[in-house]
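Q: here's a sequence, model it:
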Amino acid sequence: MKILFYGTASYDKDSFTKELKDYPDVKIDFTETNLTPMTAPLARGYDAVCAFVNADCGAMTLEILSGFGVKLVLMRCAGFDAVNVEVAKDLGMKVTRVPAYSPEAIAEHAMGLALCANRRIHKGYIRVRENNFDLTGLVGVTLHGKTAGIIGTGRIGAALCRICKGFGMYVIGADLYPNQKLIDEEHVVDEYVDIKDGKVDYDSLYARADLISLHAFLNEESYHMINDDSISKMKDGVIFVNTARGALVDSNALIRGIRAGKIGAAGLDVYEEENANVYQDREDEILGSSITARFCSFPNVVMTSHQAFFTKEALGEIARVTLDNAQAFAHGTDFVPRSVVC
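A: As a prediction, this is how the structure comes out:
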């Protein structure tokens, strides 16, 4: 099994090389180039390609890969928004992902963003570095006793529920498929909002939550679920966090909400405009009128670049699951559970 690994960073090479010793039938060649229609021909002679969330695995890329005999696309991430799944099916290509590599890491990062944005830790750090010890403009709110609204209570959302409960918060969950164990056994969710006619009553959560964190899947129904209307229903000064998918949020609506004071603090690890920026060094560029620059102009917004997963434990799990799937494809054995996209 020969794999071309696109978009290689030093930590990717380190984590995969470390695990490769247990997969003698798998050979990986690494390239820093990301996967696009223009770079797909580099995969000539390979059995599979490995790509990340910021790759372009659209119809043209897949058709080119298929033309060169590539039969397997290994996404080393949980999301597969970048893949045109229907085209992959038509071409007879297998697409796999890493369904859950470190839910706790992402949940911890979400709370870190919430704390940093709420207490203006990033601003305080910069001030102290400049010998400015003034506290003006750095006031936040105490989370203990407040209400957390967790949208999506899968493995990541559940991990954040546990963290919020540890902070002494009242936790409201919103999920089309509520996890009753989080209420009855773990006691980390105090209640779920109602489901009416197959739809989650998010309005109830918006109206009550002091902290809202997104952990929902991105699909046609959830696209821009956070918009002008939903923001208008939130409490004034709400702390908002998104470590899920950028397109869950209408960025311009969020900017309006921040300017109006409805959003008291925001922590963003993902956002709609991120694909051009993710894992790129653009220090010498002027971003102009970009949404990124506008978010960064607000003192109550903290942004990271798709970093929530980024722990040693998560990188190791990503490597193992990806290589397990490559080996399974080569040997005709079962893939890792829940990892097959098509």
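Q: please count neighbours and contacts with C-alpha atoms only from this point.
A: Fine.
Q: and the longest helix that the chain contains, what does it pack against?
A: Across the chain, the helix with the greatest residue count (assigned by DSSP state H) is helix 312-331. Secondary-structure packing of helix 312-331 (3 or more C-alpha pairs under 8 Å, 6 or more residues apart in numbering; DSSP states H and E): helix 10-20, strand 72-75.
Q: let me know the angle separating that helix from helix 10-20.
A: Relative orientation of helix 312-331 versus helix 10-20 (axes from the mean of the first three to the mean of the last three C-alpha atoms, to 10 degrees): 60 degrees.
Q: what's in contact with helix 312-331?
A: Applying C-alpha atoms under 8 Å, 6 or more residues apart in numbering, the set of residues contacting helix 312-331 from outside is 1, 12, 15-16, 19-20, 23, 25-26, 72, 74-77, 96-98, 101-102, 105, 334-336.
Q: same deal with stretch 232-244?
A: 106, 110, 113-114, 118, 203, 206-217, 257, 261-270, 306, 308.
Q: so what's N118 up against?
A: G140, V141, I239, G264, A265, A266, N300 are the contacts of N118 under C-alpha under 8 Å, 6+ apart.
Q: in which helix or strand does the fifth one reside?
A: Okay, so that is A265. strand 263-268 (DSSP states H and E).
Q: how far out from the middle of the chain is that strand?
A: Put simply, strand 263-268 sits 16 Å off its chain's centre (C-alpha atoms, centre = their mean, to the nearest Å).
Q: what packs against that strand?
A: Strand 263-268 packs on helix 103-119, strand 238-242, helix 251-259, strand 301-303, going by 3+ C-alpha pairs under 8 Å, 6+ apart.
Q: quick one: buried residues of the next helix or strand after that strand?
A: Heading C-terminal from strand 263-268, the first helix or strand you meet, by DSSP H and E, is helix 291-296. Of the residues in helix 291-296, I291, T292, F295 count as buried by neighbour count, 16 or more other C-alpha atoms under 10 Å.
Q: make CSV out of those residues and add distance to R127.
A: Listed next are the buried residues of helix 291-296 as CSV, based on distance: C-alpha to C-alpha, whole Å:
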residue, distance to R127
I291, 25
T292, 22
F295, 20
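Q: mind listing what D29 touches?
A: Contacts of D29 (C-alpha under 8 Å, 6+ apart): K2, I3, L4, F5.
Q: now the second one, please; I'll put the structures next to each other:
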Amino acid sequence: MEILAYGVQADEKPLIELAFEGRHGVHCLEVCLDPDTASLAAGHEVVSTSVNARLDAAVLRTLAAGGTRMIAQRSTGFNNIDLGVAAELGLTIARVSYYSPHAVAEFAWTLALAVNRRIARAANRTREFDFRLDGLMGQDIHGMTVGVVGTGKIGECFARIGSGFGTTLLGWDVAENPACLDLGMKYTSLDHLLAESDLITLHVPLLPDTHHLIDGSALQRMKPEAILINSSRGGLVDTAALVETLRAGRLGGVGLDVYEEETGLFSFDKSLEVVTDDTLARLMTFPQVLVTSHQAYFTRTAVTQIVEATARNVDDFLNGRRSENTLIPRD
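A: Predicted coordinates:
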């Protein structure tokens, strides 16, 4: 059987091929799954998708009509999938419920440090042999109050690194993590965390209750020089409100690895095109903002775990098994 894999990055392709070697054939496509590319899956019983795939009702119906019976998403998040329609169509859906939390936590800290110390601006200057320090002053991380919004596996890893820097840790979640408590984290209300933190990082899933968790009101409660980091899901932050907050001269830095309208943009080369997203374009004009292209997970360790779990998910489907990765089981 040949599996069709959408949205495959160049560095990811050999790892996918290795994971399926000796099991099944796999045909990798750079294009993401969307209404225009869904018909390419005709004749493929199993399709693997990236986090940027668009799996709405129309796409799912096209896949089902073409003979697809199983979708193996290569990510933890699945807010891009209409699970109700998938169940109606009898499609089996699986995700990757776990991969290295260190990859995302380390990248979140990379963003925080780069934003705080203006690394991108400094690097651009020195390439032009401009060695001035004007505008590059940051703050010591040691002694900061760090607010961790979401203290699951990734939030815990972020907190451990923060503890090593010598920070005071505040946490907010629906349940307290004993490992975070052992680090000295104090759990508090979201309002108090936003008001007291010098650095705020987001590690909660995107759900109806967390959509625009960081809205205009939340942004106003933050310290004027606070640093905001989001390496989870773009929809957690109201980007229009963020732009207005930055226009008002608030926030010392913003590091975003995700963006709520990233589908169709992130992971693609748009350098020769006119980008019509005015909100994103305005956001990227602020000197204290750093935007990366949803790469926090992108380490060899994490991607290997993701593709190996995806291969196991396919094997489970073919053998009528289910696991913690199964969102919709086989009939």
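Q: tell me how many other residues crowd the residue nearest to E2 of structure 2 when sequence neighbours are not counted.
A: Nearest residue to E2 of structure 2 in three dimensions, chain neighbours excluded: G25, at 4.4 Å (C-alpha to C-alpha, 6 or more residues apart in numbering). G25 of structure 2 has 13 neighbouring residues, counting by other C-alpha atoms under 10 Å.
Q: got it, and A48 of structure 1?
A: For A48 of structure 1, using other C-alpha under 10 Å, the count is 27.
Q: map it onto structure 2.
A: Alignment note: A48 of structure 1 maps to V46 in structure 2; criterion TM-score structural alignment.
Q: do D203 of structure 1 as well
A: Checking TM-score structural alignment: D203 of structure 1 goes with D191.
Q: from the chain's centre, how far out does the helix or strand hosting that match sit?
A: Assessed by DSSP H and E, D191 of structure 2 sits inside helix 190-196. Taking C-alpha atoms, centre = their mean, one finds helix 190-196 of structure 2 lying 23 Å from the centre of the chain it belongs to.
Q: what about the helix or strand that it is followed by, how far off from structure 1?
A: Note on helix 190-196 of structure 2: by DSSP H and E, the next helix or strand toward the C-terminus is strand 199-202. Following the fit onto structure 1, the mean deviation recorded for strand 199-202 of structure 2 is 0.3 Å by mean C-alpha distance after the TM-score superposition for structure 1.
Q: name the helices or strands packed onto strand 199-202 of structure 2?
A: Using 3+ C-alpha pairs under 8 Å, 6+ apart: strand 199-202 of structure 2 touches strand 145-149, strand 227-230.
Q: now the shortest one: which residue numbers in structure 1?
A: Strand 227-230 of structure 2 lines up with residues 239-242 of structure 1 when matched by TM-score structural alignment.
Q: what do you get for stretch 76-95 of structure 2?
A: So stretch 76-95 of structure 2 sits over residues 78-97 in structure 1, by TM-score structural alignment.
Q: centre of the chain to that stretch, how far?
A: Centre to centre, stretch against its chain (C-alpha atoms, centre = their mean), the figure for stretch 78-97 of structure 1 is 19 Å.
Q: do stretch 259-266 of structure 1 as well
A: Centre to centre, stretch against its chain (C-alpha atoms, centre = their mean), the figure for stretch 259-266 of structure 1 is 22 Å.
Q: before we move on, the earlier item: pretty sure the match of A48 of structure 1 sits against L4.
A: Yes - using C-alpha atoms under 8 Å, V46 of structure 2 makes contact with L4 at a distance of 6.7 Å.
Q: which stretches of the stretch 51-200 of structure 2 form strands?
A: Using DSSP state E, counting those that start in this stretch, the strands of the stretch 51-200 of structure 2 run over 70-73, 92-94, 145-149, 168-172, 186-187, 199-202.
Q: with respect to burial, which of those strands scores highest?
A: Mean neighbour count (mean count of other C-alpha atoms under 10 Å) peaks for strand 70-73 among those, with a mean of 28.
Q: that one vs structure 1, mean deviation?
A: Looks like 0.5 Å for strand 70-73 of structure 2 (mean C-alpha distance after the TM-score superposition for structure 1).
Q: now that strand, how far from the chain's geometric center?
A: 19 Å.
Q: for stretch 199-211 of structure 2, same thing?
A: Distance, centroid of stretch 199-211 of structure 2 to centroid of chain: 11 Å (C-alpha atoms, centre = their mean).
Q: and for stretch 262-277 of structure 1?
A: Using C-alpha atoms, centre = their mean, the offset of stretch 262-277 of structure 1 from its chain centre is 11 Å.
Q: over to stretch 117-134 of structure 2?
A: Distance, centroid of stretch 117-134 of structure 2 to centroid of chain: 28 Å (C-alpha atoms, centre = their mean).
Q: between the two ends of it, what distance do you get?
A: 12 Å (C-alpha to C-alpha, to the nearest Å).
Q: which residue numbers in structure 1 go with it?
A: The aligned range for stretch 117-134 of structure 2 is 119-136, by TM-score structural alignment.
Q: ok, residues contacting the matching stretch?
A: Contacts of stretch 119-136 of structure 1 (C-alpha under 8 Å, 6+ apart): L115, C116, L138, V139, G140, V141, P299, N300, V302.
Q: could you dump those to a markdown table with distance to Y177 of structure 1?
A: Formatted as a markdown table, the contacts of stretch 119-136 of structure 1 follow (distance: C-alpha to C-alpha, whole Å):
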| residue | distance to Y177 of structure 1 |
| --- | --- |
| L115 | 28 |
| C116 | 31 |
| L138 | 39 |
| V139 | 37 |
| G140 | 34 |
| V141 | 31 |
| P299 | 37 |
| N300 | 33 |
| V302 | 31 |
